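*Asks:* Below: sequence and its predicted model.
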Amino acid sequence: MKKFIVSYKGKKIIIDNYFFCDSLFSQMRGLMFRSKKFKTPLVFRFNKPVSLAIHSLFVNFKFRAIWLRDGKAIDIQTVKPYQLYIKSKGKFDTLIEIPII
């Protein structure tokens, strides 16, 4: 499994244990309806850079969203439960969602 090392504003985050959301269902579900005990980061890959918004409806815990483009972090946000619209600062090809416990 590929390790993600994300640098952003002088800080490094290493992600080596994650679930790769490669099916349509897993991409649509994301962190929705998961237990507060769920702690595995989710990785979403896109074939080309996209500008999509995410939401945290039906997510009962905070999570960190990391948007990457060409392996470099372009934005990191802490997302609270039940937010309707969360958007990155630019187009991205990878999204990582990390539950905050």
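*Replies:* That came in fine, so what should we check first?
*Asks:* From here on, just use CA atoms for contacts and neighbour counts.
*Replies:* Will do.
*Asks:* All the strands of the chain, residue numbers only.
*Replies:* 4-8, 11-15, 19-20, 42-50, 53-54, 63-69, 72-79, 86-87, 92-99 (DSSP state E).
*Asks:* could I get the ones you listed as CSV with mean neighbour count and distance to residue 27?
*Replies:* Below are the strands of the chain laid out as CSV (neighbours: other C-alpha atoms under 10 Å; distance: least, C-alpha to C-alpha, whole Å):
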stretch, mean neighbour count, distance to residue 27
strand 4-8, 15, 19
strand 11-15, 11, 19
strand 19-20, 15, 9
strand 42-50, 15, 7
strand 53-54, 12, 11
strand 63-69, 21, 14
strand 72-79, 17, 17
strand 86-87, 15, 16
strand 92-99, 22, 11
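*Asks:* Okay, one more to line up with it:
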Amino acid sequence: MGKTFSKSDLVDAVAAQTGFAKTNVKDMLDATLGVITAQTEAGSKVTLMGFGSFEQRQKKARMGRNPATGEQVEIPASAHLAFKPAKPKKS
């Protein structure tokens, strides 16, 4: 498995490729991620053509087991952010 490419690595790469200041790139990335988060939390699906789509999905409540005691516990329903990559272009 390769090295993890962090947010700061992404900021550095975009700044190098575009010539924009790292602070401007970081602000744009933060704003983009903020909009994606807000829209998915509001129930919208965010699609970036050629890249993929983000949406909030619901997990149902279920029964689990405490590994230390073996006691059954209810795990409540929860929401999570899901990403589905776009299908590759056919050439």
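*Replies:* Received, thanks. Here the structure is a predicted model, which means the values were calculated and not measured.
*Asks:* TM value for the aligned chains?
*Replies:* Their TM-score after superposition, calculated using TM-score structural alignment, normalised by the length of structure 2, is reported as 0.24; 40 aligned residues with a C-alpha RMSD of 4.3 Å.
*Asks:* Would you mind giving the strands of structure 1 as CSV with distance to residue 28 of structure 1 added?
*Replies:* Formatted as CSV, those follow (distance: least, C-alpha to C-alpha, whole Å):
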stretch, distance to residue 28 of structure 1
strand 4-8, 22
strand 11-15, 22
strand 19-20, 13
strand 42-50, 10
strand 53-54, 10
strand 63-69, 15
strand 72-79, 17
strand 86-87, 15
strand 92-99, 13
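*Asks:* Quickly note the distance from the closest residue to residue 62 of structure 2 other than its chain neighbours to residue 65 of structure 2.
*Replies:* Spatial nearest neighbour of residue 62 of structure 2, excluding adjacent residues (C-alpha to C-alpha, 6 or more residues apart in numbering): residue 75 at 5.3 Å. The spacing between residue 75 of structure 2 and residue 65 of structure 2, counted by C-alpha to C-alpha, to the nearest Å, is 9 Å.
*Asks:* Which neighbouring residues are in contact with residue 25 of structure 2, exactly?
*Replies:* By C-alpha atoms under 8 Å, 6 or more residues apart in numbering, the residues touching residue 25 of structure 2 are 11, 14, 15.
*Asks:* out of those residues, which one sits closest to residue 48 of structure 2?
*Replies:* residue 14 (17.6 Å; C-alpha to C-alpha).
*Asks:* Regarding the closest one, which helix or strand does it belong to?
*Replies:* Using DSSP states H and E, residue 14 of structure 2 maps to helix 7-18.
*Asks:* Against which helices or strands is that helix packed?
*Replies:* Judged by 3 or more C-alpha pairs under 8 Å, 6 or more residues apart in numbering; DSSP states H and E, the packing partners of helix 7-18 of structure 2 are helix 22-41.
*Asks:* List the buried residues for the helix it packs on?
*Replies:* Across helix 22-41 of structure 2, burial judged by 16 or more other C-alpha atoms under 10 Å covers 22, 25, 26, 29, 36, 37, 39, 40, 41.
*Asks:* pretty sure the third one contacts residue 11?
*Replies:* Yes: in this structure, residue 26 of structure 2 sits in contact with residue 11. The criterion is C-alpha atoms under 8 Å, and the distance is 5.9 Å.
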